[in-house]
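Enquirer: let me see the structure of the following:
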Amino acid sequence: MFVRAVVYTKFGPPEVLRLVERPTPEPKPNEVLIRVHATTVTSAESGMRQGRPLWGRVIIGLTGPRRAMRTLGIELSGEIAAIGEKVTRFRLGDKVFGFAGFQPGANADYMCLRQTASLAIKPANTTFAQAAAAVDGSSTALFFLRDKANIKPGQRVLVIGASGSIGTYAVQLAKHFGAHVTGVCSTRNLDLVRELGADDVVDYTTEDFTKRGERYDIVFDTVGKSSYRRCRRVLRDDGVYLPTTGLVTNNLLTAWTAMRRGPKVKAGMSVEKSEALVLLRDLIEADSLRIVVDKTYPLERVTDAHRYVDQGRKRGNVVVTLIDD
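Expert: All right, here's what the predicted structure looks like:
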C-alpha cells in the first residue's frame, strides 16, 4: 500500500516541499508503526528546511538534507497501527503523542519509531491536533525551567517570546512551580499571555525590558531575540539565563560563566522526553496546562504552514492534520 509523505531534496523556501506517495513502512522487531493523525511545523523545522543554522548541517546534511532527514515532522500524535515482535511498551490501537527528535518523519501518513523513543499515551481530554502541539514546546520549557534552572517558588522569571510555542508553556509552567512571571511579547499577544497566567507583561514594541529597573532570578529567552550580554543587567547575582538557540555560542558561555562569579548561562538540548510527556499529560488532563494552537492546515497545505511559520509571528503552535479528529 502506498501512503502520502512530504519530502524535500534540497534546502530552500517552502516551495522545495513536495507531496509524494511511498510504500507503507514496516516496523522492525523493536519498533512501532504509528498512523499519524497530526503533526506540527516548528521554527526548528523551518530552519532545517532552509539548512540553517549552518553548523546544523553537520546533522541535517552539508549541501542538502540527508536521506533520513528528507521528511520533516518532529512532533506527532496518532495510533499504534502495528508493533514489532519485541515490543512490550505499547499495544495495537494505543493513542500516543511524542517526539521524533533526530529521526523526523511525521509529515507522512505512517512512520516507525523505536518503542524506547519519546512516546507516551496522549492526554485523554485532547484532540490529536492538540496533542501534537503539546510535545516539544512544553517539554523544552520544562527541561529548561526545572532541570536547568532548578526553578523555585517565589522566584521572579522573565519569559522572552511568551506567546510562542515554548513561551506559552514556559509562562504556565513557571506559574505552576510558584514563580512570579513577566512575559515579553508584542502588542497583539498581551491579552493571551495574561490569560496564561503572567503576573506582568512587557510589550517589546513600546518598551525595553532591560530599562524597567526589575531584576530576575531567571531570564528564559525562548526565541533567540536577546543575548546573555544584554540580559545580564537584569539578572540577580545568582540568576540564570536560559537560551534555546545559538547552541554552540551559548554552550561556550555556559562553561565560561560556570567558572566565574555572577549570573550563569545554562544552555542545552532536551532530546529524551518520555518522562516529561507523562508529567505534562497529567497536567493537561488536570486542566492545569493550556495548549495554544494558532493555525491548522491539512497535509496538502504544509507549504502554506511553512510560509506562515517563516513570518516569525505565530502564537503558540501551527498544526498539520492528516486525519480529521
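Enquirer: hey, let's count contacts and neighbours off CA atoms from now on
Expert: Will do.
Enquirer: identify the residues contacting residue 158.
Expert: 181-184, 216, 218-220 (CA atoms under 8 Å, 6 or more residues apart in numbering).
Enquirer: gap between it and residue 238?
Expert: Per CA to CA, to the nearest Å, residue 158 is found 15 Å from residue 238.
Enquirer: helices along the protein, start to end?
Expert: In the chain, the helices defined using DSSP state H lie at 43-50, 57-60, 128-132, 136-142, 167-176, 190-195, 228-231, 247-258, 274-285, 302-310.
Enquirer: switch the ones you listed over to a markdown table; also include mean neighbour count.
Expert: Shown next, in a markdown table, are the helices of the chain (neighbours: other CA atoms under 10 Å):
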| stretch | mean neighbour count |
| --- | --- |
| helix 43-50 | 20 |
| helix 57-60 | 15 |
| helix 128-132 | 27 |
| helix 136-142 | 25 |
| helix 167-176 | 26 |
| helix 190-195 | 18 |
| helix 228-231 | 14 |
| helix 247-258 | 15 |
| helix 274-285 | 18 |
| helix 302-310 | 19 |
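Enquirer: relative to residue 36, which of the ones you listed is closest?
Expert: Closest of the helices of the chain to residue 36 is helix 128-132, at 9.1 Å (criterion: CA to CA).
Enquirer: just give me how far the closest one sits from the chain centre.
Expert: 13 Å (CA atoms, centre = their mean, to the nearest Å).
Enquirer: and for comparison, fold this next one:
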Amino acid sequence: MILYLLLVHQGSNGTFAIQLAKDIGCKISASASRNNHDYMKSLGVTKAVDYHDSDWVEQVLEWMPGGVDAAIAIQPNTSMASMKLVKDGGKVISVSGDQFTTQRNIKAVYFPYNMDVKEELMGIIDKIVCGEINITIENVYDFDDGLDALEKVRTRRARGKSIIKIK
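Expert: A predicted model of the protein is given here:
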C-alpha cells in the first residue's frame, strides 16, 4: 500500500477531505485554529497546526522533513503556502479556485467544478449512511434566518455544515 502524506486546510469541506484521505490510507496533516485540533485528530489527522502561528509551515516540515506528497488547498489564498510544503514532484490540488504558478516540478491540479461526480458522490453517501464518514451539523437555521446561515459560511470558519430548515 502506498502511504500518501497529505496537508489539508481545514474547514467544513476539509472534514470530508480528511475522512476520505484516511479511508484510503493517507497520513494527514491539517491546518486549523487551535480549538479545532482535537476534532481534526478525531477524524484522522496525525499532525495538526494552527494557521494563526507564523511558523505553521515550518511545523509541518518538521513533521515531514521531505515535504508532503500532496496538499489540498480548500480555503482561498492557500495554494502558494501549500506549495512550500509539497515535495519536489508532488501535487497541489486547488479546490479554492486559486490560480498559481508551480515550482520544483510540482503539479497543479485544479478541481473542475463541472465534472460528473455522480458515482463518487453515491459512494460518499453510502459511507455516510454506514457511519464510515461523519457529518458535523454546526447550526440549523429557520428559513427566515437564511441570511445568517450565509453569513456564517462566508466567515470560512465553519467546523461543520449549516442547514436551513424549510417549513
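Enquirer: what's the TM-score here?
Expert: With the length set by TM-score structural alignment, normalised by the length of structure 2, the two chains reach a TM-score of 0.86; 161 aligned residues with a CA RMSD of 2.0 Å.
Enquirer: of the contacts of residue 158 of structure 1, which are reproduced in structure 2?
Expert: By both residues aligned by TM-score structural alignment, their matches' CA atoms under 8 Å, these still in contact after alignment to structure 2 are 181-184, 216, 218-220.
Enquirer: nearest spatial neighbour of the aligned partner of residue 137 of structure 2 in structure 1, skipping sequence neighbours?
Expert: Here residue 137 of structure 2 is matched to residue 293 in structure 1, going by TM-score structural alignment. Ranked by CA to CA, 6 or more residues apart in numbering and with sequence neighbours excluded, the top spatial neighbour of residue 293 of structure 1 is residue 317, at 4.7 Å.
Enquirer: you'd agree that neighbour is up against residue 165?
Expert: Yes: between residue 317 of structure 1 and residue 165 a contact is recorded at 5.2 Å, counting by CA atoms under 8 Å.
Enquirer: so for the two, which sits in the more crowded spot?
Expert: residue 165 (30 against 27; other CA atoms under 10 Å).
Enquirer: what is the equivalent residue in structure 2 for that one?
Expert: Under TM-score structural alignment, residue 165 of structure 1 pairs with residue 12 in structure 2.
Enquirer: I'd say its match and residue 158 touch.
Expert: Yes: if you go by CA under 8 Å, residue 12 of structure 2 and residue 158 touch, sitting 5.5 Å apart.
Enquirer: in structure 2, where's the longest strand?
Expert: Using DSSP state E, we find that the single longest strand of structure 2 is strand 86-94.
Enquirer: state the distance from the counterpart of residue 281 of structure 1 in structure 2 to residue 132 of structure 2.
Expert: Counting by TM-score structural alignment, residue 281 of structure 1 lines up with residue 125 in structure 2. Distance of residue 125 of structure 2 to residue 132 of structure 2, computed by CA to CA: 10 Å.
Enquirer: cool, residue 92 of structure 2 as well?
Expert: 26 Å.
Enquirer: counterpart of residue 39 of structure 2 in structure 1?
Expert: So residue 39 of structure 2 corresponds to residue 192, using TM-score structural alignment.
Enquirer: any idea how far its match lies from residue 80 of structure 1?
Expert: For residue 192 of structure 1, the distance to residue 80 of structure 1 - CA to CA - is 35 Å.
Enquirer: ok, now residue 246 of structure 1?
Expert: 36 Å.
Enquirer: of those two, give the one with the bigger neighbour count.
Expert: Of the pair residue 246 of structure 1 and residue 80, residue 80 is the one with more neighbours under other CA under 10 Å, namely 21 against 14.
Enquirer: doesn't residue 35 make contact with that one?
Expert: Yes: in this structure, residue 80 of structure 1 is within contact of residue 35 by CA under 8 Å, at 6.3 Å.
Enquirer: contact partners for the residue in structure 1 that residue 22 of structure 2 lines up against?
Expert: Mapped onto structure 1 by TM-score structural alignment, residue 22 of structure 2 lines up with residue 175. The contact partners of residue 175 of structure 1, by CA under 8 Å, 6+ apart, come to 181, 197-198.
Enquirer: in structure 1, what residue corresponds to residue 85 of structure 2?
Expert: The equivalent of residue 85 of structure 2 in structure 1 is residue 234 (alignment by TM-score structural alignment).
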